[in-house]
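>>> model the following, please.
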Amino acid sequence: MRSQGNRAQRWSAGLVLVVMGWLLVLQVRADEPAVMPPLADAYQAEAQELLADADVRARWLALLHIQQGRLQIENPQFLLSLPDYSPEREMALTRTLFERDANNICRFPARHLFLQQAGVRVPARPACADFEAFTRKIPADTVSVVYATEYLTETTSMMGHGMLALSGTNGDGNPAAYAVTFFTEIDTYNPVSLFYQTIIAGKDGFFIVQSLSAHYRYYLLEYQRPVWRYDIRMDADQRQLLQAHVWELKQFDILYQFDTLNCATMALDLLALAYPDINQDVGWVSPLDVARIVEQRGIVSGTRIDLASRWQTRRLSYELGSDGREAALALLDPETPVPTEPVTLADDEQQRKIQQLALHYQDWRYETGLISEVEWQQGLQRLPERADLADPEADAAYRRPMLNPLDAQMSFGVRQEDQRSWMLLNWVPAGHQLTDDYRHNFTEYELQVMAPTLKVSDTGEVRLHRLQIFSAAGMTPYESLTGGWSGRLALGIEPVVDEKLDTHSAFQLQTAGGLGLALNDSWTAYGLLGVGTDLRPAERYGWVAPEVGTYFYWAEGLKTRLFWKPRWRLQQELLQQTGFSQTLTFSPQHALLLEADQWRSAELQRTDVQLQWRWYY
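This next block holds a predicted model:
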């Protein structure tokens, strides 16, 4: 009887478990998204016929963020046909989604509008409260590309930031302007971790629509970065499609990747809705590239430039020199009585520039908190009206960032090193080097991330000459009114010369800081004090190395750099390095670079020379 009772208990317990299991399965299935009905053959066939038109296909791929067959947004909530994606399946599944429930149109209003514009019969869009509130608030009478240039003392900002702007009259009849931007948060200063997160694995991206004035305050006032704005030619249908697609993108999680999907590529992807080929065959894209592309394509209907007060102060300070600076400060002297009548604009050009310098310097002091609002206003009362002092054409013509080198480069050349000959190959996937032509900047920049240099001997031996894991340098000339520091931070595998003038590879970390001095508009001298450490299996040591140098521009495209860098380390002889480089820039994409380094210890001397052809892309 006991065995039968145990058997009955086991059967009862098993039945309970089975019932609970089925209930759990049913609950899990209830939580899953509903399975879409089988794909309609008619929709598939219609999609194939429609997408046979090259123009329609290109605009549909732009709406899906497909570049040369590469999926920019691999999110199954965004691409319905994943994992078996195709443009035709995506269109058919989109139509099926709309037919199944018209309320799904509120999820993809841009796709619905695209199909309507292409002449496809789709259900009418229902009332989409959130989408309609968005379009009422965010007008799209004008679509613009906005480019914020580099921050003078922040090397990692050297490529600037790019975004789109939507502006016009909103549903309440008021003027409104909003920035459409895509970015990620940098939450680590570890260059290896940063490289992995932003290039290999990707980071969470943020697709944000915010007041454009807030961005202008951030860039122009807080970080003193000039902002360029290009209005793009688009018809009403194109602007409406872009506006609806911006709403779509706000709903989805998008992975930010530095080399394939960043603020610049997102801006180009959005512009591709009107100009489908604008984001094809462009390779890696920086924010500055977006500004260049829209200029080169001739799709700009108007340009507006807002220059930061620090930028304008530096420009006029360099031009006017110490006498002009003293005259400008005299105009702002608080001991001088405030005029009872409005101040008139000076007739003499030099005096007008002094008045302009005083205005911009007064603005900069107020924006950075050096003076109060009352002091700011008192200073302005000693100057002509702001509108009278404005000279936007002269401001914009000076050091245009669009004339800087392209933001990626490869170099090929030969090297004579310690009586051996090598061929060199250097690749900077994103950034620049100090030997590049930076006439159109106030600051000489270097920024390299995972930039390798290989060398091949005449016997076929291949070596890693250098690997810049992260290298950032900025030579910002000190300016007496607004200051400015120079510095360097680098981490990588470097060719290190010892006191016997032998070369070894070492893992090197170095940092340096100092000052630069603009001797004139094209000639700068600088001095840095650096410290670092070299790590290799045989030994580890720290060192101290001051550096003094100069760089100057002889003429269009001719740049020369000279430096002297002695290095001390404990219980070792002094090692001195003297460097020379001559850059000849032929075009925005090509330059010839000659470099020579002389190494000297107590009794030994060695000279290395290399010649490279540099290609910017």
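>>> could you use CA atoms for every contact and neighbour count after this?
Noted.
>>> can you map out the helices along the stretch 51-200 of the chain?
54-64, 87-100, 109-117, 129-137, 191-195 (DSSP state H, counting those that start in this stretch).
>>> nearest to Leu345, of these?
Leu345 sits nearest to helix 129-137 of all these, at 41.4 Å, using CA to CA.
>>> buried stuff in that closest one?
For helix 129-137, burial by neighbour count (16 or more other CA atoms under 10 Å) applies to 131, 134-135, 137.
>>> name the element Ala47 belongs to?
helix 41-50 (DSSP states H and E).
>>> now that helix and helix 54-64, what's the angle there?
Interaxial angle of helix 41-50 relative to helix 54-64 (axes from the mean of the first three to the mean of the last three CA atoms, to 10 degrees): 120 degrees.
>>> go through helix 41-50 and flag the buried ones.
Quick answer for helix 41-50 (16+ other CA under 10 Å): 43-44, 47-48, 50.
>>> to compare against the first, here's the next sequence to fold:
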Amino acid sequence: MFKISFVSEKKFFFSLLFIFIFFSSSFASSLTVNNALEKKLYDSHVWKALLHIRNGKPSINNSTFLLSHKNFSLKNELIKTINDFENGLNICKYPARYFWLKEQLSGNRFKKFDCKDFKIYIEKTNPEDLELIFASENVSSPSSMMGHVFFNIKSKKEDEKIRQNAVSFFTVIDTFNIPLLITKSTITGMKGYFILNPYKKSINKYLYEEQRSIWEYKLKLTEEQKKLIIYHFWELKDIDMTYFFTGFNCATMIDDILSITNEHYINNNTLWVTPKDVIKNAEKNDLISNTKMIPSIEWEIKMLDENINNSERTNEIMDLINKKKFDSFSESFFSKNYKIKKLEKQFISTYSRYLLNKSLISRKEYLKLTQSLEDEEYIISLENYKNPIKTFNDTQLSLSNVNIDKKGYMGITFLPASNSIYDDNREYFSENSLKIGEIDLLFNKDKVHLNNINIYDMKLLIPWNNITNDISKQFNVSYQKHYDENLNKLNVLNLSGGMGLTTKLHNDIWIYGLTNVGLGLNFEKTYPYAFSDLGFIMYEIFNMKTVLSHKFIYNQDNANEYYQNVMLNQALFIDKQIRFDVSFEKLFNDEYEKKIISLKLNYFF
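Sure, this is the predicted structure:
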């Protein structure tokens, strides 16, 4: 007869118990996975946002972020994440995924969330609110020509020892070689950094070192949305990410995260998402509850000077401060006009702060001057003054009918980013043009002509004043047309740059003068050349804008000859999406001339 010993019985029962636990665990796991698949959680906008899915593909496509990297799909990543959480794996790495899935899947068998480092992160940031921050653009700097957008974690007010923290995605530009920079930023990619650092330190850099203004947009979020976003920041801290200027940048990162908030999150920017697109998308999706603007000192001085609109008055104020005649600023000194009086007081306060930062007055002198102005009534709200949300969209497609010396052509121009001198630039402080990757084609029944490719074309017209002494400048890298002594076209790679002065005669009237040097090169020759650029810009009634320019160009084609170019462009802004242009251009020298007339319809999106 077969017998089982006591020891054998114990082994037998332990084996049964192990098998029971194993199959129970597997069965429970499969139930949780099945529940998630039945609910189609893989198709949720939250899941896609947490995985940074854009146009059906993950923007962060590597094994440091995706558990199913070798065989990625939204379903596979969901299954692998659930299995890991039930086996106690990667819980501390993905807190946003953990708490969202735990909320969605009742009866789950996830292991306990016990993450010391994550708890320290929450304690140190002590989050209460989130703000979307926009640092204004500087079109003359490759690292900031489109502006920058990032988050601010606002800590709870009762704990003043805890700093607010900026959360930002960026890259480091380590070269001024434009062709290399274009290759790295659009094709090979650059190292991306996702960091958390003190907010005050971040904005001081923009305000005082780079003279860029800051807009703070308080976000309208539920507690669950805030929690998910703040937890998701933790998930991105140690990830290998590749930064692409046009594909995955600070703007796409932030826009992806904001799509957590809404299943129908509006995002019309499929080609290139810029920082301004992000704040406009937030506005479209009703995510902004209020706005605060922090101007750079130089920006604020120019704004106040512009609105006082009396150069003799501002010069008098500056002269008294420079001579340290602070007692002159009694109530009788100020304008009887209440609005101008407020502006004058603010100008004194801002200009004295500007001198303090330049170490031109002492802190004691600064306090003496500003304390004499204390008056809550004169505080000026800047939230709606030149707000980036109000700017035109920065991608445009143009169709034109062009007549060149009585020969007709159709034209197509595509500008991926950002704006031209013919656009409505009144929401910028300066008149400027920034064209990146612009392609201009002309065609008729016989052939197609590649008229121009603007790889990088910048023109910054900052009004001169005797406080900040700003210089206007321009720089161009392009494939364009040059002309020989007979005004015949030459196809060349062009590099040119220059500087000059701009004067603002009126809020709507500008004149400028720039001197440039350049280099033209093709397979046949390389030559230096020079040109002057004089212009007049005026905004008129009925949403119109006139731009008149005159260029005197010397030594193109190494011909030791000159020609002149006069161009008049009349723009009519139909609305925020459509601009209509009529333009006349004349090229001429002592013997030859060319005339170009065009009608153009521009669509902004």
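>>> could you quantify their similarity as a TM-score?
The TM-score (TM-score structural alignment, normalised by the length of the second structure) is 0.89; 574 aligned residues with a CA RMSD of 2.7 Å.
>>> average offset between the helix holding Ala47 of the first structure and the second structure?
Taking mean CA distance after the TM-score superposition for the first structure, the mean distance separating helix 41-50 of the first structure from the aligned residues in the second structure is 3.3 Å.
>>> give the other helices and strands that that helix contacts.
helix 87-100 (3 or more CA pairs under 8 Å, 6 or more residues apart in numbering; DSSP states H and E).
>>> quick check: buried residues in the helix it packs on?
87-98.
>>> tabulate the residues you listed (TSV), appending distance to Leu113 of the first structure.
Formatted as TSV, those follow (distance: CA to CA, whole Å):
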residue	distance to Leu113 of the first structure
Pro87	17
Glu88	17
Arg89	18
Glu90	15
Met91	13
Ala92	15
Leu93	16
Thr94	12
Arg95	12
Thr96	15
Leu97	15
Phe98	12
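>>> please report how far Tyr223 of the first structure lies from Ser486 of the first structure.
17 Å (CA to CA, to the nearest Å).
>>> neighbour-wise, which of those two wins?
Ser486 (25 against 19; other CA atoms under 10 Å).
>>> which one is the counterpart of Ser155 of the second structure in the first structure nearest to, not counting chain neighbours?
Alignment note (TM-score structural alignment): Ser155 of the second structure maps to Gly168 of the first structure. Nearest residue to Gly168 of the first structure, sequence neighbours excluded (CA to CA, 6 or more residues apart in numbering): Asp141, at 4.7 Å.
>>> next one: Ser398 of the second structure
Ser398 of the second structure sits nearest to Asn602 (CA to CA, 6+ apart), 4.3 Å away.
>>> the one you found - that's part of a strand, no?
Yes. According to DSSP: H, G, I helix; E, B strand; the rest coil, Asn602 of the second structure belongs to a strand.
>>> need the counterpart of it in the first structure.
Looks like Asn602 of the second structure aligns to Arg614 there (TM-score structural alignment).
>>> I'd say that match and Pro588 touch.
No. Contact criterion CA atoms under 8 Å: Arg614 of the first structure and Pro588 do not qualify, at 10.7 Å.
>>> element containing the alignment partner in the first structure of Ile254 of the second structure, please.
Ile254 of the second structure maps onto Ala267 in the first structure when the alignment is built from TM-score structural alignment. Assigning secondary structure by DSSP H and E places Ala267 of the first structure in helix 263-271.
>>> elements contacting that helix?
Checking 3+ CA pairs under 8 Å, 6+ apart, helix 263-271 of the first structure ends up next to helix 54-64, strand 161-169, strand 175-183, helix 287-297.
>>> for that helix, buried residues please.
263-271.
>>> same check on stretch 165-174 of the second structure?
The neighbour-count check on stretch 165-174 of the second structure (16+ other CA under 10 Å) flags 165-171 as buried.
>>> now the residues you listed as TSV including distance to Asn309 of the second structure?
Converted to TSV, those look like this (distance: CA to CA, whole Å):
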residue	distance to Asn309 of the second structure
Asn165	39
Ala166	37
Val167	39
Ser168	39
Phe169	40
Phe170	39
Thr171	41
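>>> farthest pair in those residues?
Asn165 and Thr171 (18.7 Å).
>>> contacts for the helix holding Ala47 of the first structure next, please.
56-57, 88-89, 91-92, 95-96 (CA atoms under 8 Å, 6 or more residues apart in numbering).
>>> what of stretch 460-467 of the second structure?
Residues contacting stretch 460-467 of the second structure (CA under 8 Å, 6+ apart): 139-140, 429-433, 470-474, 501-504, 512.
>>> now with 7 Å, please.
430-433, 470-474, 501-504 (CA atoms under 7 Å, 6 or more residues apart in numbering).
>>> so where is the longest strand seen in the second structure in the first structure?
For the second structure, the strand with the greatest residue count under DSSP state E is strand 489-506. Aligning strand 489-506 of the second structure against the first structure (TM-score structural alignment) gives residues 503-520.
>>> mean distance between that stretch and the second structure after superposition?
Looks like 0.9 Å for stretch 503-520 of the first structure (mean CA distance after the TM-score superposition for the first structure).
>>> rewinding a little: mind checking what the residue nearest to Gly168 of the first structure lines up with in the second structure?
Match for Asp141 of the first structure (TM-score structural alignment): Glu128.
>>> again, but for Ala473 of the first structure
By TM-score structural alignment, Ala473 of the first structure lines up with Lys459.
>>> buried set for the host helix or strand of its match?
Lys459 of the second structure is located in strand 448-461, with elements delineated by DSSP H and E. Within strand 448-461 of the second structure, the residues that qualify as buried are 451-461, counting by 16+ other CA under 10 Å.
>>> if we can go back for a sec, I'd like the contacts of helix 41-50 of the first structure laid out as CSV, including distance to Thr453 of the first structure.
What follows is the contacts of helix 41-50 of the first structure, written out as CSV (distance: CA to CA, whole Å):
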residue, distance to Thr453 of the first structure
Val56, 44
Arg57, 41
Glu88, 44
Arg89, 45
Met91, 46
Ala92, 49
Arg95, 51
Thr96, 53
